[in-house]
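Asks: output the structure for:
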Amino acid sequence: MADRLDQIEARLAAIERRLSALEASGPKGLPSDEETPTKAEAGEALGEESVSNAATHLGRVLLIFGGAYLLRAITDFGFLPTQAGIPLGTAYALMWLYLAYRFGATESRRVGAMLYGGVSVLLVLPILVEAVTHFKLLSGPASAAALAVFSAFALLVAVLRNLRSIAWLTTAGALGTAFVLLRSSGAALSFALVLVFLGMSSLWIVYQRQWKGLQWLGAMGANIGVALLAVLSIHEQWAVDPMASYYLGIALWCAYLLSFAVRSHVQGQDPGIFESVQAAFVSAIAFGAALYVARTGGAYMAVMGLAALVFGVAAYGLAFGRATRTARGRGFYFYSTLGMALIIGGSAVLFPPSAAAAAWSLMAVGMAWFSGRQEHVTLSLQCTILLISAGIASGALENTLHALIGDPTVQWPSLAVSQLLVAATAVACLFIPVAQRSDRWGRMAGLPQLVVLLLSVWIVGGQMVTVLAPLLAAVPGPSSDLGMLATLRTTVLAAAAVTLSLSSRYKRWPEARWLAYPVLVTVGVKLVFEDFPNGRPATLFIALALVGGALILVARLLPKRNNRPAEA
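Replies: Presented below is the predicted three-dimensional model:
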């Protein structure tokens, strides 16, 4: 019994010694100050860990490439037939793409997934090139199909695992491989299709994952591919049917425009800079391909023009939809501008210039009315663009230029109905209330109406000279009265300066005061170089009196800074 008690006392003493030791060393689990690592030591440990991880990944990459070179050596030495070596190498590369898919599902393994995916791309693309150029195992179309299939799988892995670097590497590598194989194999159409596929794939990947920039790379490849196909169809050494570039250009055009419509009206995202730039590029490529094919005969340009009109009307329909119209966002500006451009291009292809000019003039009146009703300055700008286009197509601007500064002894312009219609609609658009206030446009909101005013004065003045010059100056011909013609031109220009100064008194055209004195300066220069050399005392009296009177009237009619313009 005594021995038992002695053992218990010894154990209690040992427990007390341990408790005393623990109390002396502080709370359990907390290291002492001597044991706490410094910041420098922590940073050094972190750096060592990063270097270790990088070395590990680099070692894995080198081992993977080493395995690929081992397969190549076995094939080169004849231990493995070429027909088996190429598929085996491809399977070896695809295995790493599969591992990238597997590793990408785990956050801690994403770096490895990116490396494995990148290695797979860097292995497959050279194998594909050598299978065509060196080993002659694949034809051009077959290699294009293989490139498209591999690109699709690699891009799918990138999208599913959110591996942006793999998407960039795949797109860039596939584009470069496509151009290399296009040149070496001669299968221009097959690889142009691959480039279009890459362009559309990169676009929808960006739309799906909200990545930035990849769509530009894909679009550049697609645009160059279709344009290159059209260029190669000219050369006899390339067996490319011109119709192939025509249909592929239309397919590219339709695919991008429809994708933009789905993006904005189904996914609810406004078009951006890329959509605006690419819409212009694909439209130019499609019209260029159609223009080239049209030289061989057929109604290809008519089909293209009709398609442009249909797309233009559809674009205006998207722009004037309630959601797009009331939002006043980028969607309205994009689709309304696209619709105007396509309608101008389509009608220019389908109709004679005079008929197209008449249609654009009437359309300008409609745009002016809608501008005031919907309070969109953009539509006022489109009205101005349509009037300028109509003036060019009808010849009104060219005839006015000839009437005001041309040589009357050679020929003299004549008025056409379409030119009179352009002048009438330009004047009508001046008196249709349009939107002239906008936070987006600021002080430039009235600029479209100012251009319409200048255009109206220019065309109407030129047409007056065109009609009156044969009656008063006996033009055209060597017996033309150059002095009387100079006086007539001076009269019209002086009247234009007075009209501009009078217009500046109204709230619709306050900016017209900027143009009144420049017109008078032009009249003064004209007096020196035309009226004095060609005029007679009687004609010079009339010219000087009119210019002097115009100077006085302009000075009196221009509103002072403290006077507010009146309502139009």
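Asks: okay, CA-based contacts and neighbour counts for the rest of this
Replies: Will do.
Asks: show the contacting residues for residue 340.
Replies: 312, 316, 382 (C-alpha atoms under 8 Å, 6 or more residues apart in numbering).
Asks: give me the subset of these lying in helices.
Replies: 312, 316, 382 (DSSP state H).
Asks: for the second one, give me its contacts.
Replies: Yep, that's residue 316 we're talking about. 335, 336, 339, 340.
Asks: returning to what we had before: nearest to residue 42 among the ones in helices among the contacts of residue 340?
Replies: residue 316 (63.4 Å; C-alpha to C-alpha).
Asks: distance of that closest one from residue 359?
Replies: Separation of residue 316 from residue 359 (C-alpha to C-alpha, to the nearest Å): 16 Å.
Asks: ditto for residue 240
Replies: 38 Å.
Asks: returning to that earlier point: as JSON lines, the contacts of residue 340 with distance to residue 489 would be great.
Replies: JSON lines is the format used below for those (distance: C-alpha to C-alpha, whole Å):
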{"residue": "312", "distance to residue 489": "41"}
{"residue": "316", "distance to residue 489": "42"}
{"residue": "382", "distance to residue 489": "31"}
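Asks: want to put them side by side, so please do this one too:
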Amino acid sequence: MSTAQVPPLKAPPGEAPPAGMESRLAALAEVVRGLEARVGALEAALRTAPTSAAASTAASAARSPGVTPAVDALLPEPALPSPTRVLGLIGRVCLILGGAYLIRTLVDAGTLPHGVGVALGLAYAATWAVLGRRARRPLDAAFRTLASILIAYPLTVESSTHFGILAPGLAALVLVAVAALHAAVAWRRDLHAILWTATLAALGSGFIVMMARRSIEPFTAAFLALGAGALWLTYGRRWHGLRWPTALAADAGVLILTLLATWPGGAQGIYQGLSLGRAMFLALALVAIYIGSFAVRMLQRRRAVNAFEFIQTALVLLVGFGGAVRVAQASGSGTALLGAGVSLAGVGCYAASFPFADDREETRANFNFFTFLAQIFLLLGGPFVVPLPLFATLAGVLGLVAMLAALRLRRKVLVYQSGIYLTAAALASGLGSWALHVFMDPASPTAAPSIAGLASLAALFASLAVFLARRPPDPVTALMRPAILVMGALAAAGLGAVAIWICCGGRTPDPGGLALARTLVLSALAIALAWLGRRVPVLELRWMVYPFLAVTTLKFLFEDMAVGRPLTLFLAFMGFGATLILAPRLLRNPAVRDADEEEDAP
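Replies: I've put the predicted structure just below:
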């Protein structure tokens, strides 16, 4: 709205306008006209986007004298520099590299000692990085820092591999220091490409020196430092791709180190300074750096876990924890301490999941991440701390606790974790192998189930009972049914094995009697599952009826028919036939069943 459109203010009838009001309004109108002129000039400059100095001068002249210098910062700059400027910058880089070769010439001529020449060359490279930091324009900063990169890393590689001046540890330290300097310049001047160049150059130089000097530990530590630095550096800017090469380099360094440290026959004589203790420390440092950083960042920012964190977590568990276990077994000691530390990390991950316990879409992935990580840590570290039967019992208790927590928090992920805990308990206690022996061994089962196995079976049934008693609404329950189905199958197999052992355990019945007992138990389980699937549909146990019938059929054909006696075959036929009749009828809908019965009626 122009000032010309502002109607003059009139005083009410009978009253005079305030003194000085007209002069104030005139001054205000003048200010508004000045602002309109400035905004119009700025919009025109943004539309025309001047690309030459003459156009820029004309746009500046069109603006009123009162426009502040901050407006100039809003004007777009040319997208690409002129060829003359680029060639000039390349020429400047050539001059900088010429100075580096002058130092090399003085060293080769013997004027400077090799050590002094290396120190002078590194100082020369660092000076140009600092000058790049202080450059007025980003393009100048980029070319100066690039020149520093072209000098520093080849110098470090040559002085360590060719001249042997820098020891492997010192060379690794120099690489980390130079990379940190270049990263600081790239961060300050927002030079993404320069940071990529410096990082890849540092990683490549590290691998070259590591292989040439046969020194693994210093450069593995350097890769860990570069990985941690790149991880936290990219949190501040959206340069997330830089995390991948540094993380993979750290993983590869730890993998090479742990493999060589535990190599049969001893690789310590070939590679310098290999130590089992330091190898274990670096392997665990890989796990601590990345998983600890992920946890701290997610707890600070309350953001969802991303694909890099998922993949790198799996890699550090496989490479870091797996390598630490391998080293501990090779050294013959330290497994208990390692297991205790990993178990404590599992408890810490459960504690880290508490802030994300509320079922919200944005934090659900974090809760799943921390709880699954905690479960992995506890299942991996537990067998190193306590005896296997006690671990199986504790895993069963954790399965029951996970089921209670799942029903309280309405989290399906905890139901799946309950199933994993209970499956681990069944395997660690020997219940799974014992049940397989009872069902498949031609001889009669003689060994009784272990106390830990019975405790695992009791935990299975208790978890299923708790689920039935406190199950959530059907839409939520439907997401939990696959885990419940697996738990129901394990419980049914364990109960069937116990029943067979009660009938035939410790005795020496003929093979026909043992086959009959197995057939009758499988038939009874199929009927029980069909009945439960009808009465308690939430468990979805009806899906296991036909697999049980298929297994029973195969067993009847290949075992009962082969070793059975007439009496046992009579009983087996009666039991199996009754199962084939009853189980499908129990699974059918009542309305369909009544219609079928009316059709069968005379």
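Asks: could I get the TM-score for this pair?
Replies: Here the TM-score for the pair of chains, by TM-score structural alignment, normalised by the length of the first structure, is 0.82; 507 aligned residues with a C-alpha RMSD of 2.9 Å.
Asks: so which of the contacts of residue 340 of the first structure persist in the second structure?
Replies: Retained in the second structure by both residues aligned by TM-score structural alignment, their matches' C-alpha atoms under 8 Å are the following of these: 312, 382.
Asks: that older thread, among the contacts of residue 316 of the first structure, which recur in the second structure?
Replies: Kept across both, from the contacts of residue 316 of the first structure, using both residues aligned by TM-score structural alignment, their matches' C-alpha under 8 Å: 335, 336, 339.
Asks: among those residues, name the ones in helices.
Replies: 335, 336, 339.
Asks: wait, which of those residues is closest to residue 165 of the first structure?
Replies: Looking across these and measuring by C-alpha to C-alpha, the closest to residue 165 of the first structure is residue 335, at 32.9 Å.
Asks: which residue in the second structure lines up with the closest one?
Replies: Under the alignment defined by TM-score structural alignment, residue 335 of the first structure is paired with residue 370 of the second structure.
Asks: one more: residue 469 of the first structure?
Replies: So, by TM-score structural alignment, residue 469 of the first structure is matched to residue 504.
Asks: and residue 180 of the second structure, how many neighbours?
Replies: Neighbours of residue 180 of the second structure under the rule other C-alpha atoms under 10 Å: 20.
Asks: how about residue 542 of the second structure?
Replies: 24.
Asks: that one reaches residue 535, doesn't it?
Replies: No. Contact criterion C-alpha atoms under 8 Å: residue 542 of the second structure and residue 535 do not qualify, at 10.2 Å.
Asks: and the helices in the stretch 301-450 of the first structure, which stretches?
Replies: 322-327, 330-350, 353-374, 377-394, 396-405, 417-430, 447-472 (DSSP state H, counting those that start in this stretch).
Asks: can I get the ones you listed in JSON lines including distance to residue 142 of the first structure?
Replies: As requested, those are exported to JSON lines (distance: least, C-alpha to C-alpha, whole Å):
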{"stretch": "helix 322-327", "distance to residue 142 of the first structure": "45"}
{"stretch": "helix 330-350", "distance to residue 142 of the first structure": "37"}
{"stretch": "helix 353-374", "distance to residue 142 of the first structure": "47"}
{"stretch": "helix 377-394", "distance to residue 142 of the first structure": "48"}
{"stretch": "helix 396-405", "distance to residue 142 of the first structure": "55"}
{"stretch": "helix 417-430", "distance to residue 142 of the first structure": "56"}
{"stretch": "helix 447-472", "distance to residue 142 of the first structure": "55"}
